[in-house]
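> 3D model of this:
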Amino acid sequence: MKALQYDLFGDARQVLNLVELPEPDAPGPGEVLVEVLYAPLNFHDLLRIGGHVAPPALPAVAGNEGVARVAAVGDEVTGLAPGDIVVLPLLLGTWRERLVAPAAGMIPLPAGDLRQYAMLGSNTPTAGLALSEYVPLAKGDWVVQSSGNGGVGRNVIALARARGLRTASVVRRPELVDELLAAGADVVLLDGPDLAARITTAIGDATVRLAIESVGGRTADALIEVLAPGGALVRYSANDDIDQDGRGAAKDIKVEFLFVAAFDHATKIAPVIAETVPLLSAGDLRVPVEAVYDLADINAALAHLVRGGKILLRVQD
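Next up, the predicted model:
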């Protein structure tokens, strides 16, 4: 069985090796044996390989999420059968051809785009949980976010719209404005000077209780400025330069860090995935894929990730 494994923490380009591993054991009670099909390559994968986030015991197989085909089911597993397509729980080491996974929370997916399904494991629950777990929101409320064009950002737009919320999204390239408006965003603004004032004008001085942030620096400061007292700035990227001057505390703003893998898969993550699948089927959510690489081409995939764009690994067909 082919897998991308590392024996030391460090730079992925230096420590990842394509190896042959023994086949996994048969699934036990409450488990399924799956064949991994596609797995995203994200910067949080690099952080884990570097030993910075949820470091695993070594040696370890890389890969934090993915989509797979059920090959066998263990005792006490209901609702799943061989051949079903499923989204995998997080942090299982998905850059390998086969693995055994807990079945709790897994649901069979309808026929659809496997590449889009592969990206439901992390970005989708990050967006959904950011919208639900930190401040109470009512239909018609505004949510502001940086990185509107990212995987999380596009999920925020789609899920917020489905939940009756409105979004103001910040982007860094002008050609993305119309693209995100077509994708369902209510307001899209270019990052830059006077961002807070431009957001406030665009949303008509509405009260904003939630900001979702991954950029840091002046962009994060602008979102804090827009937030009402008692609101929350939810971070999902490990930036160190957010709220350096205490603006959040001065306004009674909570600055929270969302690490999606810390949430229970069956009770918190899986329901957001189930909520999102119909949005994919209806065409209300799509995250553009920049390129797809085979496991053997991991160094080219890593180089592409650094250049930018959403990258997937094709584990097997």
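
> going forward, measure contacts between C-alpha atoms and count neighbours the same way
Will do.

> residue 29 and residue 76 touch, don't they?
Yes. Here residue 29 reaches residue 76: they are 5.6 Å apart, a contact under Cα atoms under 8 Å.

> what about those two, which has more around it?
For residue 29 and residue 76, the more surrounded residue by other Cα atoms under 10 Å is residue 29, and the numbers stand at 13 against 10.

> one more sequence to fold, the one below, so I can look at both together:
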Amino acid sequence: MKHARYTQRGPVPQDVIEAVEFDLPALAPGQALVEVLAAPINPSDVLTLTGEYGSLPPLPAVGGNEGVGRVAAVADDVAGLSPGQTVLLPVGCGTWATHLVAEARALVPLPEGADPQQLAMLTVNPPTARLLLSDIVDLEPGDWVIQNAANSAVGGYLVQLARARGLRTVNVVRREGAVADVEALGANVVLVDGDDLAARVTEATGGAKVTLGIDAVGGMATERMAQALAPGGTLVNYGAMGGEPCAISPGSLIFRGITLRGFWLAHWFKVTDAATRNALFAELVGLIAKGQLKARVQETYGIDRIKDAVKAAAAGERSGKVMILPNG
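Take a look at the predicted model:
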């Protein structure tokens, strides 16, 4: 058995992590042994390795915040869970591993026959996209939403979920080469970011009122999004892919009445009751199982190539998610 372990954090994420052998303890009451089938590398995983994420586990730690596995064994007292079942792994349990032990009650059974790589990406990005569309402002079918980083994993899910709800999207990317991929997901408008973004949004939407902006980049990209919103619109930031704090002008805040707020999925999990969380996951699992919600996987790596995988995930201009398949 192997897992991807790190004992320190540093500016080059692939330098601090390595695949090492380990032994699992015997199962305690209420526990299950799980063989990990697939686990993605998210931007938050990379930031955790560099020490820049908002919540950091104590060291030493095993990488990986989400994934899917197959139950290999259960303790004698465990009911309702059997070897061979596909399960969603608990958030933050160290999923970059060939095997792990988890509390059986924390494992969520998943439909059989669905793509495990798609299910492995369920916990972080799909709920983020869904909540950004439903919990920030009230939207009706036909309304316009603008987002940047539209070729990211969250961006791709957001396009698909918005289309299913009858919403129309303006999708901003940072390079021309990303346009076609976003269009293929069903985007209404795809634009390359630039100083004249607001004018091009007005032209592309026929002057429609855009009340919600979704920002994952920060820096001056935040202000460009604010300028594209209708007066009184809301701009929500959930990331800083540009590496800079959000920049927004007094003109946008004061004279145009733009509201800037933040969203962090980890906080939502903390303050939301279990029934609401479970209902959200059930909705998303159903869409993924039917093939109606998906994300592109750029490349897969075995656990022994964890350094290469993290390096690839940290690089720019990717066209999909980097996925760890710990057991090949």
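
> which position in the second structure pairs with residue 226 of the first structure?
Residue pairing (TM-score structural alignment): residue 226 of the first structure is matched to residue 228 of the second structure.

> mind listing the helices for the first structure?
Assigned by DSSP state H, the first structure shows helices spanning 12-15, 43-49, 114-118, 123-132, 151-162, 176-182, 195-202, 217-226, 247-250, 270-282, 298-307.

> apart from its neighbours in sequence, what residue is nearest the residue nearest to the spatial centre of the second structure?
Among the residues of the second structure, residue 125 comes closest to the average C-alpha position under Cα atoms, centre = their mean, at 2.5 Å. Take residue 125 of the second structure and drop its neighbours on the chain: the residue closest to it by Cα to Cα, 6 or more residues apart in numbering is residue 154, 5.1 Å away.

> do you know how far that neighbour is from residue 124 of the second structure?
Separation of residue 154 of the second structure from residue 124 of the second structure (Cα to Cα, to the nearest Å) stands at 9 Å.

> residue 250 of the second structure now?
If you go by Cα to Cα, the gap between residue 250 of the second structure and residue 124 of the second structure works out to 33 Å.

> mind checking which of those two has more residues around it?
residue 124 (19 against 11).

> what's the match for that one in the first structure?
Under the alignment by TM-score structural alignment, residue 124 of the second structure pairs with residue 122 in the first structure.

> which residues touch residue 21 of the first structure?
1, 2, 3 (Cα atoms under 8 Å, 6 or more residues apart in numbering).

> for those, which one is nearest residue 268 of the first structure?
residue 3 (28.9 Å; Cα to Cα).

> which residue, other than its chain neighbours, is closest to that closest one?
residue 96 (4.0 Å).

> check contacts around that neighbour.
1, 2, 3, 4, 36, 61, 315.

> quick one: the second one and residue 83 of the first structure, what's the gap?
Right, residue 2 of the first structure. Counting by Cα to Cα, the separation of residue 2 of the first structure from residue 83 of the first structure is 21 Å.

> which of those two has more neighbours?
For residue 2 of the first structure versus residue 83, neighbours defined as other Cα under 10 Å are more numerous around residue 2 (18 against 14).

> re earlier: what lines up with the residue nearest to residue 125 of the second structure in the first structure?
Using TM-score structural alignment, residue 154 of the second structure sits opposite residue 152 in the first structure.

> the match of residue 124 of the second structure contacts residue 65, doesn't it?
Yes. Between residue 122 of the first structure and residue 65 there is a contact under Cα under 8 Å: 6.8 Å.

> what residues do these two have in common as contacts?
residue 90.

> counterpart of residue 194 of the second structure over in the first structure?
Mapped onto the first structure by TM-score structural alignment, residue 194 of the second structure lines up with residue 192.

> which one of the contacts of residue 96 of the first structure is nearest residue 103 of the first structure?
For these, the nearest to residue 103 of the first structure is residue 36 (14.5 Å; Cα to Cα).

> quick one: which of the contacts of residue 96 of the first structure has the most company?
Top of the contacts of residue 96 of the first structure by neighbour count (other Cα under 10 Å): residue 36, with 28 neighbours.

> quick one: contacts for it?
Residue 36 of the first structure neighbours (Cα under 8 Å, 6+ apart): 66, 67, 68, 69, 94, 95, 96, 97, 98, 99, 315, 316.

> the nearest residue to residue 159 of the second structure once chain neighbours are set aside: neighbour count?
Closest residue to residue 159 of the second structure apart from its sequence neighbours, by Cα to Cα, 6+ apart: residue 187 at 5.9 Å. Per other Cα under 10 Å, the neighbour tally for residue 187 of the second structure reads 22.

> may I see the buried residues of stretch 105-116 of the first structure?
105, 106, 107, 108, 109, 114, 115, 116 (16 or more other Cα atoms under 10 Å).

> how close does the first one sit to residue 250 of the first structure?
In this case it means residue 105 of the first structure. Relative to residue 250 of the first structure, and taking Cα to Cα, residue 105 of the first structure is found at 41 Å.
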